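J.: Pasted the sequence and its predicted model underneath.
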Amino acid sequence: MAELARLLKESWSLVDEQQDRMAAYFYARMFTIDPKLRDMFPVAMDVQRSRLLGAIVTAIQTLEDPERFAEYLGSLGRDHRKFSVQPEHYETVGRSLIDALRAYGADQWSLEYDQAWRDAYDVIARVMITGAAEDRGPAYWYAQVLTHERRGLDTAVFTCRPIEPLPYRAGQYVSIECGYRPKAWRAYSMANAPRDDQTMEFHVKALGAGWVSGALVRRLRPGDMIRLAAPMGSMTLDRGSDRDIVLVAGGTGLAPLKAIIDDLATTNRTRWVQLFYGARTRDDLYDLPALARLAEHHPWLTLIPTVSHDPAYPGETGLLSDALDRHGPWQNHDFYISGSPAMVSATRHALTRLQVPSSRIRHDAFGRD
């Protein structure tokens, strides 16, 4: 397995700087082989292409960790039920992927690389197909929007209730599709632990001309119906640990960490929790009043708001990684990180510098628009 992982990483380096073009080639090749597959996808494919690449990179990174590899790909297989993916589609996908890799690997591509990807894809497809086949839940859940609150120009918090119970764990996420953007699914984390009344809270920031996020912030209304795919993600509470906890949230990355706090509220008696909540300006700390109430209600929770582009802010300023440097020590804490890919990467680097073992750091990486 180690040799296979080496060949995959080595060959991926040949196409790494051409990811966007390679992904476009992959989808064009797939739709040429089987034109009917085009109907499964939205008109705008930019985010879909980036999600493909993210899934490939994650699969490569987890290959040498069998448990994580199986969990991730099994979840991915269950998630793909929302597209009505059938086992026979995996052959077309695999053929198209290897054709794209071969095309962009060009003269440096070798038969050894080709075989490594065939072997790896066979395992990936088998685990995903098994994950989908073993899932006894629906392919997706319909949910009705109950409340929708704008928090500034580009952020909204909304709640919904699935028509049928949707089991999940605090810290996980689901893909959401709304009627304003058919066939376009984007991943968002639940901001609460499972509740008896089945309600779920989501935090969404409209990113530029975001295809789905813009619709969820600006057009979604109470009474609307949305669809939720199977829950995914492994950034859940480690109940076997008795270490104190540090939560590091950037922007709407707050949502899954707020769910973890919600989860701890019913069981925690001994673990101190510090929440570093970062944004560009004080106005971007959209959920600060609710968090302040939580900190007041739970003595074990300490809130540390941080802004990066507001020098006059009376509290912590700079990047979240800077704020972590000013606190600590952190060697005996569990960390949960959620935010943009850049923020997660910077925080992980800071924690490595501060000698926090990687085994105590949890985060999920998924794309939003």
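T.: Great, that's in hand.
J.: Could you use CA atoms for every contact and neighbour count after this?
T.: Fine.
J.: so residue 364 makes contact with residue 236?
T.: No - with contacts defined as C-alpha atoms under 8 Å, residue 364 does not count as touching residue 236, sitting 9.8 Å away.
J.: Give me the contacts around the longest strand seen in the chain.
T.: When the chain is parsed with DSSP state E, its longest strand is strand 140-150. Applying C-alpha atoms under 8 Å, 6 or more residues apart in numbering, the contact partners of strand 140-150 are 81-82, 156-164, 166, 217, 220-230.
J.: Just the buried positions in stretch 221-234, please.
T.: The neighbour-count check on stretch 221-234 (16 or more other C-alpha atoms under 10 Å) flags 221, 225-234 as buried.
J.: The longest helix seen in the chain - contacts with which helices or strands?
T.: Of all the elements of type helix in the chain, the one with the most residues (DSSP state H) is helix 111-134. Under the contact criterion of 3 or more C-alpha pairs under 8 Å, 6 or more residues apart in numbering; DSSP states H and E, helix 111-134 touches helix 2-12, helix 66-79, helix 89-105.
J.: Put together a markdown table for these, with mean neighbour count and distance to residue 259 on each row.
T.: As requested, the helices and strands packed on helix 111-134 are arranged in a markdown table below (neighbours: other C-alpha atoms under 10 Å; distance: least, C-alpha to C-alpha, whole Å):
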| stretch | mean neighbour count | distance to residue 259 |
| --- | --- | --- |
| helix 2-12 | 16 | 35 |
| helix 66-79 | 20 | 20 |
| helix 89-105 | 19 | 35 |
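J.: Indicate which one of those helices is closest to residue 177.
T.: helix 66-79 (12.7 Å; C-alpha to C-alpha).
J.: ok, which stretches of the chain are helices?
T.: All helices of the chain, identified by DSSP H, fall at 2-12, 19-33, 46-62, 66-79, 89-105, 111-134, 213-218, 254-264, 288-297, 320-325, 341-353.
J.: Take this one as well and set it beside the first:
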Amino acid sequence: MDAPTTESAGNGADGDSGAWGWFTPSPAKSPEKPTDSTEPVESSGTAESAAEQAVPPTAPRTTPQAAPRAAGRTATLPPRREVPAAAGPVPESALEASVRTQRPAAAEASADALLIRRTMAEIEPVAEQVTSYFYALLFVRYPDLRQLFPVSMDEQRDRLFKALLTAAQRVDDDASLTEFLAHLGRGHRKYGTLPEHYPAVGECLLGALARYATLSWDGEAEAAWIRAYTKISQIMIDAAAEDEATAPAWWDAEVVAHELRTSDIAIVTVRPDQPYPFLAGQYTSVETPWWPRVWRHYSFACAPRSDGLLSFHVKAVPAGWVSGALVHRARPGDVIRLGPPGGSMTVDHTTDNGLLCLGGGTGIAPIKALVEDVAEHGRRRPVEVFYGARSDHDLYDIDTMLRLEHAHPWLSVRPVISSGPTGGVYRSISGRLPDAVREYGPWGEYDAYVSGPPGMIRSGVDALVGVGVPSDRIRHDAVEELVAAGE
């Protein structure tokens, strides 16, 4: 997944007829027969508990044209935060500082962007309460929407807040915001989200912000968020409508092979029920029949194949619903669901640049797919793979990678073991993956690819930049999405 940048966005949405336009998404841009959608998965029991407490009819409203609420609410709201009598300006938070430093010095933030970021800075310390309150409002005012979400809500809260942070960081960046939200809009189809659901979400989002951003929330801030949400929702609705014309909301895929490589790692091969277009280096979301509406992201472990089969490397993690099911329960004949492909960690075949690939743990899966992709294109360009693991036991796919190295003289595979002996693996290196990369450079003329746990991606990117690889030639899945997925 990627985070491109571009020029700053305007304050309103295209075709917006007024401040409250987001309550009525443009019919001309909406699908005639909308299907499903909602990108974040799973969320916390805290939100569910708050919803069960209910919201009284006298709760303050921030949206004059909102739909009628559900009846029968009797419990009380969480107490509103007190506002100091002489509240001064809200100091810049770590969030604001990071957003500011990520933008070019010459680009000035718009008035709406500044208002939105101040709101985000204020609610950042109370993110858990804000997201719990948001879901409480949503499920009480619109109980029919509860069916779109998984039974457990533990991760949904975290995913929502991370999505808000990401949107806040890109509010002045039209192309980046559109790419990010269009991907979400297409992916949300598999959850059953319809255009008419967006006003309800926006209403409850504003309600939660108004309750907790007591220092920075006023008429101007509210209007800025309304304009931003109008734009956000319309981009997602339009992307879903366009995607519906060419692709299903999801693909059913039959498990045709299940190979347990270690006690907690399996290679799962599936056959989709219809053609599944993707590129080597991309990923998809997976739902199992044992945990409906719970989706997790997994990279493809192969380049596109003539037989249409797809492979994934899955490691079961503690409390991992999807990963545990795929590793320990799935068997040939079972049917899982796949969402649309995503991510831009793909090979640029218009250049002859070498490829420098860092794969840690099951992060070797997309690296293997990239090697296959280069081989299929038939261009002899150098590919250097550093395969990192804690011990030689964790190098579960080293034999496959060494066979590829033997078949392709342009490929070099270096196993890197961070702890324990290295004698059991051919040409293995002892130490940390970033240190090995620094030792074997220079890499200034290579395109770099990093795949693995979030911590490894961060350290790997730092190492690559440190040895002279330009940051615009380093590709990896978005760290925030990996953290949100949890598996």
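T.: Sure, I can see it. Because the structure is a prediction, the values reported are computed rather than measured.
J.: re earlier: with distance to residue 255 of structure 1 added, can I get the buried residues of stretch 221-234 of structure 1 in a markdown table?
T.: Output for the buried residues of stretch 221-234 of structure 1, formatted as a markdown table (distance: C-alpha to C-alpha, whole Å):
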| residue | distance to residue 255 of structure 1 |
| --- | --- |
| 221 | 20 |
| 225 | 21 |
| 226 | 19 |
| 227 | 19 |
| 228 | 16 |
| 229 | 17 |
| 230 | 18 |
| 231 | 15 |
| 232 | 15 |
| 233 | 13 |
| 234 | 15 |
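J.: out of those residues, which one sits closest to residue 260 of structure 1?
T.: For those, the minimum distance to residue 260 of structure 1 (C-alpha to C-alpha) is 12.2 Å, reached by residue 234.
J.: That closest one -> structure 2?
T.: With the correspondence set by TM-score structural alignment, residue 234 of structure 1 lines up against residue 344 in structure 2.
J.: Next: residue 19 of structure 1.
T.: Taking TM-score structural alignment for the superposition, residue 19 of structure 1 sits opposite residue 127 in structure 2.
J.: And residue 224 of structure 1, by the same measure?
T.: Aligned against structure 2 by TM-score structural alignment, residue 224 of structure 1 finds its counterpart in residue 334.
J.: who's in contact with that match?
T.: So, once contact is read as C-alpha under 8 Å, 6+ apart, residue 334 of structure 2 ends up touching 254-255.
J.: Now do the buried residues in stretch 159-179 of structure 2.
T.: For stretch 159-179 of structure 2, the neighbour count (16+ other C-alpha under 10 Å) marks 159-163, 165-173, 175-179 as buried.
J.: roughly how far apart are the residue nearest to residue 346 of structure 2 when sequence neighbours are not counted and residue 167 of structure 2?
T.: Using C-alpha to C-alpha, 6 or more residues apart in numbering and skipping the chain neighbours, the partner closest in space to residue 346 of structure 2 is residue 281 (5.0 Å). Relative to residue 167 of structure 2, residue 281 of structure 2 is positioned 25 Å away (C-alpha to C-alpha, to the nearest Å).
J.: Same check on residue 419 of structure 2?
T.: Between residue 419 of structure 2 and residue 167 of structure 2 the distance, using C-alpha to C-alpha, works out to 39 Å.
J.: cool, residue 291 of structure 2 as well?
T.: 29 Å.
J.: Can you check which part of structure 2 the longest strand of structure 1 sits on?
T.: Under TM-score structural alignment, the match for strand 140-150 of structure 1 is residues 250-260.
J.: mind checking how far stretch 307-322 of structure 2 is from the chain centre?
T.: Distance of stretch 307-322 of structure 2 from the chain centroid (C-alpha atoms, centre = their mean, to the nearest Å) equals 17 Å.
J.: which residues in structure 1 does it align to?
T.: Stretch 307-322 of structure 2 falls opposite residues 197-212 of structure 1 when the two are matched by TM-score structural alignment.
J.: Now do the same contact list for residue 114 of structure 1.
T.: Residues in contact with residue 114 of structure 1 (C-alpha under 8 Å, 6+ apart) are 98, 102.
J.: Residue in structure 2 paired with it?
T.: Match for residue 114 of structure 1 (TM-score structural alignment): residue 222.
J.: same deal with residue 181 of structure 1?
T.: With TM-score structural alignment as the matching criterion, the partner of residue 181 of structure 1 in structure 2 is residue 291.
J.: so who does its match touch?
T.: Applying C-alpha under 8 Å, 6+ apart, the residues near residue 291 of structure 2 are 321-322.
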